[in-house]
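*Asks:* turn this into a structure:
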Amino acid sequence: MINRTHISAQPRAVPTAPPSIDDAVADLRTARAGWRARQEEARDVASFPSRTGLEQVVALLSSALYPRRLGHFRGSAVEEDAFVAGKLRAALTALEREIAAEIGYWQHEAGPFEPDQAATIARLFAATLGDIRRRVDSDVEAAFLGDPAARSVDEILVCYPGAIASLYHRIAHELHNLGAPIVARVLSEMANERTGIDIHPGATIGESFFIDHGTGVVIGETAIVGARVRLYQHVTLGARSPAGLTRDDVRERHARHPILGDDVVVYAGTTILGRVTIGARSTIGGNVWLLSDVPEDSVLVQPEAVQLPPAAGRDLRDVLQRAAAH
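*Replies:* I've put the predicted structure just below:
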């Protein structure tokens, strides 16, 4: 119990003159200098990719991928290609600028880079757009088949968090693989803020991927997810411990997230940690904590809840209340 007689009733002294703007500026200058002095390498943070610029890139790419549903194109089929070409040119120009910024950010460590390196990455990315569209289509179809509440595929593409996160991830994953990891990571965090779904752009995800509801889903960098996999909300595909804090071997340090085989279903609240393999066609029930491999065609669930008779229930409540009182 707090002895309130020892607490002074006197108010804290208030400075006669509040700190000036100049004082705050000087304090911030000291904080910046301390931070920069602690960094091992000095990087040009002015070259860091722009969040605003990448939001524009995603909007333009979405319009090019889905001109009518996301691009709001209302012209004829003959005019559609011209609309897509215009959006794509603008998207790739903006994307090249952001990739060039990322390359500049790493220049201190990597040394000079080829003048057309950013343009090359952007062109190689453009070559993946057809595959991105087909994979997102398969994800939307999987959601329509898996959710009886869905009224149309258009509703899923525009409204469903899982489909939106999938679109962002399919784009970010290709950029990650092509050598623009910061640009890719910014895209994944944009999706996370919008949907509550956190997928690292390095994660490999097969076709017909469906995240139902989605909030709280986390998929780590080295996770591998097969085809036709379904996850529910608050599922984590994570690592067992941060790299650098254990003496794990090379495989465990760098391949540290789960592998899910084809046609796996993981229900809400389940956490799967480490480089474990969930065999194809397996079902993992809700709120399971899993650290080991699961064979193919398995069903893994927690024990069912036990309903106590009324008298036993009253006795248990009494025990819990007495415990809480102490």
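
*Asks:* only C-alpha atoms from now on, for both contacts and neighbour counts.
*Replies:* Noted.

*Asks:* S152 reaches F144, doesn't it?
*Replies:* Yes - assessed by Cα atoms under 8 Å, S152 is found in contact with F144 at 7.0 Å.

*Asks:* look at these two and report which has more neighbours.
*Replies:* More crowded of S152 and F144, by other Cα atoms under 10 Å: F144, with 20 against 12.

*Asks:* residues contacting the closest residue to G285 other than its chain neighbours?
*Replies:* Nearest residue to G285, sequence neighbours excluded (Cα to Cα, 6 or more residues apart in numbering): V301, at 4.5 Å. Counting by Cα atoms under 8 Å, 6 or more residues apart in numbering, V301 makes contact with 284-286, 288.

*Asks:* what does stretch 189-200 contact?
*Replies:* With Cα under 8 Å, 6+ apart as the criterion, stretch 189-200 contacts 161-162, 164-165, 168-169, 185, 188, 214-221.

*Asks:* alongside the first, I'd like the structure of this one:
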Amino acid sequence: MDKEKIIEELIRHKKMPCLDFKLKQLTEDFTNTLFYTLFDTNTPVAVNLELLEKQFNKLMDMACCELKKPHDELWGEYVSHLPEILEFLNLDAEAILECDPASSSLQEIYLAYPGFYAIAIYRLAHELYVEGIPLIPRLMTEYAHRQTGVDINPGAKIGKSFFIDHATGVVIGETAVIEDNVKVYQGVTLGALYVSKSLEKTKRHPTIKNNVTIYANATILGGDTVIGKNSIIGGNAWITESVPPNSKVYHTPEIKIKTSPNV
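*Replies:* Sure thing, here's the model as predicted:
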């Protein structure tokens, strides 16, 4: 096949006329600007809000999405929620400081904790998801996923004072519901019992009630699965049915240690 034919075939097979990969980079720039606007002492809030509006409008144009509201109305509604989002994020940071003995200051949490960063980007993306904006919220949380190893779908509903410790490998599905004062450790999955396109728009992921702690590598599956308040889920537990309030669930592995001269 000659060069011209190859070019012709490549163009013929490019099926997405609006697929502009600059959208990913611009979304990441927008995400960074949002984060700095909320937290960085030296970032001028008023100036950045104007910059963010321009970035937002450009993203909406590039995403080629049909929306029920004009861009300026969507942006106005989103900005009005930013103080509440920041209030929630400050509670998340305080929860980390209170729960993690390795944390020495709020400054350390804002600057160095991947779990906090993943929660922050999730909360900023979730509000766009609620507004019905497609693609951009997912690109935002995927950006955080790439940086932290935490995969939180922007559709998940997460309450106040959420704590993710160590962060890496945490997966929280689109229809998961997490109430207040929940603590999650590395490797935890809040997922679906099985994957099928027919389950779209249905409750596929579990509900975690207030004051639950879920330790490392626990897997909790299913839209009907509810973990009752004040429960503790031990590491490596595999759960596909509801757990009553005030429960302790744990997995007991069989460990054998052989030492010489008994080997």
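
*Asks:* what does S166 of structure 1 align to in structure 2?
*Replies:* Under the alignment (TM-score structural alignment), S166 of structure 1 pairs with I119 of structure 2.

*Asks:* gap between G104 of structure 1 and A46 of structure 1?
*Replies:* 9 Å (Cα to Cα, to the nearest Å).

*Asks:* which one's more surrounded, those two?
*Replies:* Neighbours per residue (other Cα under 10 Å) separate G104 of structure 1 from A46, with G104 holding more: 22 against 11.

*Asks:* wait, the more buried one sits on P49?
*Replies:* No - with contact defined as Cα under 8 Å, G104 of structure 1 does not count as touching P49 (9.6 Å).

*Asks:* G269 of structure 1 pairs with which position in structure 2?
*Replies:* Applying TM-score structural alignment, one finds that G269 of structure 1 aligns to N217 in structure 2.

*Asks:* what helix or strand is R185 of structure 1 located in?
*Replies:* Using DSSP states H and E, R185 of structure 1 sits within helix 181-195.

*Asks:* that helix vs structure 2, mean deviation?
*Replies:* Superposed on structure 2, helix 181-195 of structure 1 shows a mean distance to its aligned partners of 0.6 Å (mean Cα distance after the TM-score superposition for structure 1).

*Asks:* where exactly do the helices run in structure 2?
*Replies:* 3-13, 22-39, 45-63, 71-99, 106-112, 114-130, 136-148 (DSSP state H).

*Asks:* so which of those helices gets nearest S260 of structure 2?
*Replies:* Distance to S260 of structure 2, taken as Cα to Cα, is lowest for helix 71-99 among these, at 41.1 Å.

*Asks:* buried set for the closest one?
*Replies:* 74-75, 82, 85-86, 88-97 (16 or more other Cα atoms under 10 Å).

*Asks:* quick one: that helix aligns where in structure 1?
*Replies:* Going by TM-score structural alignment: helix 71-99 of structure 2 matches residues 118-146.

*Asks:* same question, stretch 129-137 of structure 2
*Replies:* Against structure 1, stretch 129-137 of structure 2 falls on residues 176-184 (TM-score structural alignment).

*Asks:* repeat for stretch 234-252 of structure 2
*Replies:* Using TM-score structural alignment, stretch 234-252 of structure 2 corresponds to residues 285-303 of structure 1.

*Asks:* residue contacts, L59 of structure 2?
*Replies:* 23, 26-27, 136.

*Asks:* and if we set it to 10 Å?
*Replies:* 22-24, 26-27, 30, 53, 65, 136 (Cα atoms under 10 Å, 6 or more residues apart in numbering).

*Asks:* quick revisit: and the gap between the match of G269 of structure 1 and F162 of structure 2?
*Replies:* On the measure of Cα to Cα, N217 of structure 2 and F162 of structure 2 end up 18 Å apart.

*Asks:* of the two, who's got more company?
*Replies:* Counting neighbours by other Cα under 10 Å for N217 of structure 2 and for F162 shows that F162 has the greater number, 26 against 19.
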